[in-house]
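[1] curious how this folds, go ahead:
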Amino acid sequence: MAILELDKVSKSFGAVKVIGDLSFQVPDHSVFGFIGKNGAGKTTTMKMILGFLQQDSGVIHVCGEKVSYGNTKANRNIGYLPDVPEFYGYMNPKEYLKLCGEITGLKKEIIQSRTKELLELVGLDGVNRRIHGFSRGMKQRLGIAQALLNEPKLLICDEPTSALDPMGRKEILDILSLAKNKTTILFSTHILSDVERICDRIGVLNQGKLVLEGDVSDIKHKYRKDTVRVEVGKSFQPEKAADGLRKLTAVTNVRTDNRIIEIQVHNAEDSGADILAFLLKEAVPVIRYEIMEPSLENVFLQVVV
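    This next block holds a predicted model:
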């Protein structure tokens, strides 16, 4: 079942077309990585999903319900974490979630149970400090708790890790991985390593158009360029072996850098015996031999120009 569906959605600001005929679906209980350079149109798309902006054409459905600009009932199924969440700084986390629950009409006992559950999930249980003293990472974690308070079917996260240090990013990604068990997540970002870590599917947005969509594993396999990486001993010059490696039938390209030889081949597993036989014959002092896994960064650079 698709929790979110966009069908030929377009949006222009004056003469500038920001989104053009955008169509994709996000399956239930998945994490969909919405990828693109800054200015690609990701935030504009999310604002249309939330009903904050009106699309020029096309249709958006959340849980089968059509999104309407300005006053959309579909938002009762959505939790939203903006890139810079705002809070009442004089409150502590429990007070803030209590206020949010009351505003949305939740019963007192539900607010209490959900607050306890969510503060444990985001690692803020027992924190009674005022929010104005929170770090950026703590505010992002509280923002996730607030966005999940109503048990939404869809959680939209706009660049949730972009301004965090490595530890803060890890904390947010761990939380989202756990939240996936209870909701569906649209994860907008330009940090490809984060996408590779938690996303099941991706959509790559470039100049307002979706240039790539699918399962992460399928996409990496499709765009795979097999590369063997060989590290040689300090006393050996890699270029000495490069010319001979280039003559091997299975090798398409060889690049050297310091003590590293990178060998592109048609199939790394089938070519391994020939490469190793050559290195042994030439007495190349091999310190490490590995087949490089394709990365989303390499795929992104191929489809976005």
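[2] every contact and neighbour count from this point should use C-alpha atoms.
    Fine.
[3] excluding its backbone neighbours, what's nearest the residue most central in space within the chain?
    Nearest to the geometric centre of the chain sits Val195, at 2.9 Å (Cα atoms, centre = their mean). In this structure, Val195 finds its nearest non-sequential neighbour in Gly33, 5.8 Å apart by Cα to Cα, 6 or more residues apart in numbering.
[4] one more, please, to line up against the first structure:
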Amino acid sequence: MDMLTLSHVAKHFGEKQVLNDVCLHVPEHTVFGFVGQNGAGKTTSMKLILGLLACDSGEIEVNGMPVRYGNTATNRFIGYLPDVPEFYSFMTPREYLRFCGEITGMPTKEIKNRSQELLELVGLAEEKRRIKGFSRGMKQRLGIAQALLNRPKLLICDEPTSALDPVGRKELLDILVEAKEQTTVLFSTHILSDVERICDELAFLHDGKIAVQGTMEEVRKIRKATGTELEMEDRQGIEKLRRAFPFLKLIGSHRLLLENPEQLPDILHFLADKKMPVLRIERREPTLEDLFMEVIGK
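    Next up, the predicted model:
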């Protein structure tokens, strides 16, 4: 079953068309990467899903129910983590989760048990400090706990790792992978390495349209291997190869790139004849970055 579907969704702001005939489907219990450049329309899409903006045309469904602009009933299925979550800084994490649970009508015992469970999940179970003393990464982790408090069927994360350091990003991504057991994660980002690490499926949004969509395996197959890397033991070997085969591209002090695989046998014969030591010959697999740059025409 698809937890989220967008069918032929369009959105204008004045004369600017932000989204144009967007069709998207997000299966249950997946981490779905929603990828696009800054300004591609990702945040606008999130606001439409949350009913904070009205579609000009098209339909959006969450858990099989239509999203309606305004006070939409589908938001009871959704947890939301913005790129910069805000908190009452004078509270501790546990106090903040209790406050959120009380205003949504959760029973006191359930708030206590669920808060403990989530604070353990995000690594804040022993944290007694006020939120005002938290780092950006700690606030993002608390934001995930708050978003999961009411056991949502869909967790929307809008650029959650964009301003985190490498350690904070790793911690957050690990949490999202664990959260997949409880919910479906829609992960909006422009950081392609994060998508490759945790996402089951993804879609590229470009110029207001979905340019590519599928599982990670399907998307990688769209673009063939980008060449073969040769790593030599010394700089002399690099220079000999480049003199014999000028089409080889230097991509490092000891590495060369061969783009045409039909020329590889000739190079291998040359290496064998000259008895040149080689550290590595490896097919270069396409990356999401390669495909994304192709999609946006760079």
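[5] report the secondary structure state of the residue nearest to the centre of the first structure.
    helix (DSSP: H, G, I helix; E, B strand; the rest coil).
[6] tell me if I am right that the residue nearest to Val195 of the first structure is in a helix.
    No - Gly33 of the first structure is assigned strand when assessed by three-state DSSP, not a helix.
[7] so how far is Gly58 of the first structure from it?
    From Gly33 of the first structure over to Gly58 of the first structure the distance is 22 Å, taken as Cα to Cα, to the nearest Å.
[8] now swap in Ile144 of the first structure and tell me
    For Ile144 of the first structure relative to Gly58 of the first structure (Cα to Cα), the value is 30 Å.
[9] picking that back up, the residue nearest to the centre of the first structure -> the second structure?
    Using TM-score structural alignment to pair residues, one finds that Val195 of the first structure aligns to Val195 in the second structure.
[10] what about Gln263 of the second structure, how many neighbours?
    Neighbours of Gln263 of the second structure under the rule other Cα atoms under 10 Å: 12.
[11] likewise for Gly58 of the second structure?
    Gly58 of the second structure has 15 nearby residues by other Cα under 10 Å.
[12] for it, give me its contacts.
    Leu6, Ser7, His8, Val9, Ala10, Asp21 (Cα atoms under 8 Å, 6 or more residues apart in numbering).
[13] remind me which helix or strand the fourth one belongs to.
    The reference is to Val9 of the second structure. strand 2-13 (DSSP states H and E).
[14] about what we covered before: filter the contacts of Gly58 of the second structure down to the buried ones.
    Leu6, His8, Val9, Ala10, Asp21 (16 or more other Cα atoms under 10 Å).
[15] so who does the first one touch?
    I take that to be Leu6 of the second structure. When contacts are taken as Cα under 8 Å, 6+ apart, Leu6 of the second structure is in contact with Val22, Cys23, Leu24, His25, Gly58, Glu59, Ile60, Glu61.
[16] mind running it again at 6 Å?
    Contact partners of Leu6 of the second structure, counting by Cα atoms under 6 Å, 6 or more residues apart in numbering, are Cys23, Leu24, Ile60.
[17] hmm, back to that, how close does whichever residue in the second structure pairs up with the residue nearest to Val195 of the first structure sit to Leu258 of the second structure?
    By TM-score structural alignment, Gly33 of the first structure lines up with Gly33 in the second structure. The spacing between Gly33 of the second structure and Leu258 of the second structure, counted by Cα to Cα, is 31 Å.
[18] try Leu155 of the second structure
    43 Å.
[19] and these two? Which one has more around it.
    Counted by other Cα under 10 Å, Leu155 of the second structure and Leu258 do not tie: Leu155 has more neighbours, with 25 against 21.
[20] can you tell me the helix or strand for that one?
    strand 154-158.
[21] what about the residue lying closest to Lys180 of the first structure once chain neighbours are set aside, how many residues close to it?
    Spatial nearest neighbour of Lys180 of the first structure, excluding adjacent residues (Cα to Cα, 6+ apart): His29 at 5.8 Å. For His29 of the first structure, the count of nearby residues is 19 (other Cα under 10 Å).
[22] which secondary structure state does His29 of the first structure sit in?
    His29 of the first structure ends up coil, using three-state DSSP.
[23] that one touches Thr184, doesn't it?
    Yes - counting by Cα atoms under 6 Å, His29 of the first structure does reach Thr184; the two are 4.4 Å apart.
[24] distance-wise, check the residue lying closest to Arg201 of the first structure once chain neighbours are set aside relative to Ser30 of the first structure.
    Among residues not flanking Arg201 of the first structure along the chain, Asp215 sits closest, at 4.3 Å (Cα to Cα, 6+ apart). As defined by Cα to Cα, Asp215 of the first structure lies at a distance of 10 Å from Ser30 of the first structure.
[25] swap in Asn253 of the first structure?
    Distance from Asn253 of the first structure to Ser30 of the first structure, by Cα to Cα: 38 Å.
[26] what is the burial count for the counterpart of Ile49 of the first structure in the second structure?
    Under the alignment (TM-score structural alignment), Ile49 of the first structure pairs with Ile49 in the second structure. Using other Cα under 10 Å, Ile49 of the second structure has 28 other residues around it.
[27] contact partners for Ile49 of the second structure?
    Taking Cα under 6 Å, 6+ apart as the definition, Ile49 of the second structure has no contacts.
[28] again with Ile60 of the second structure
    Contacts of Ile60 of the second structure (Cα under 6 Å, 6+ apart): Thr5, Leu6, Pro66, Val67.
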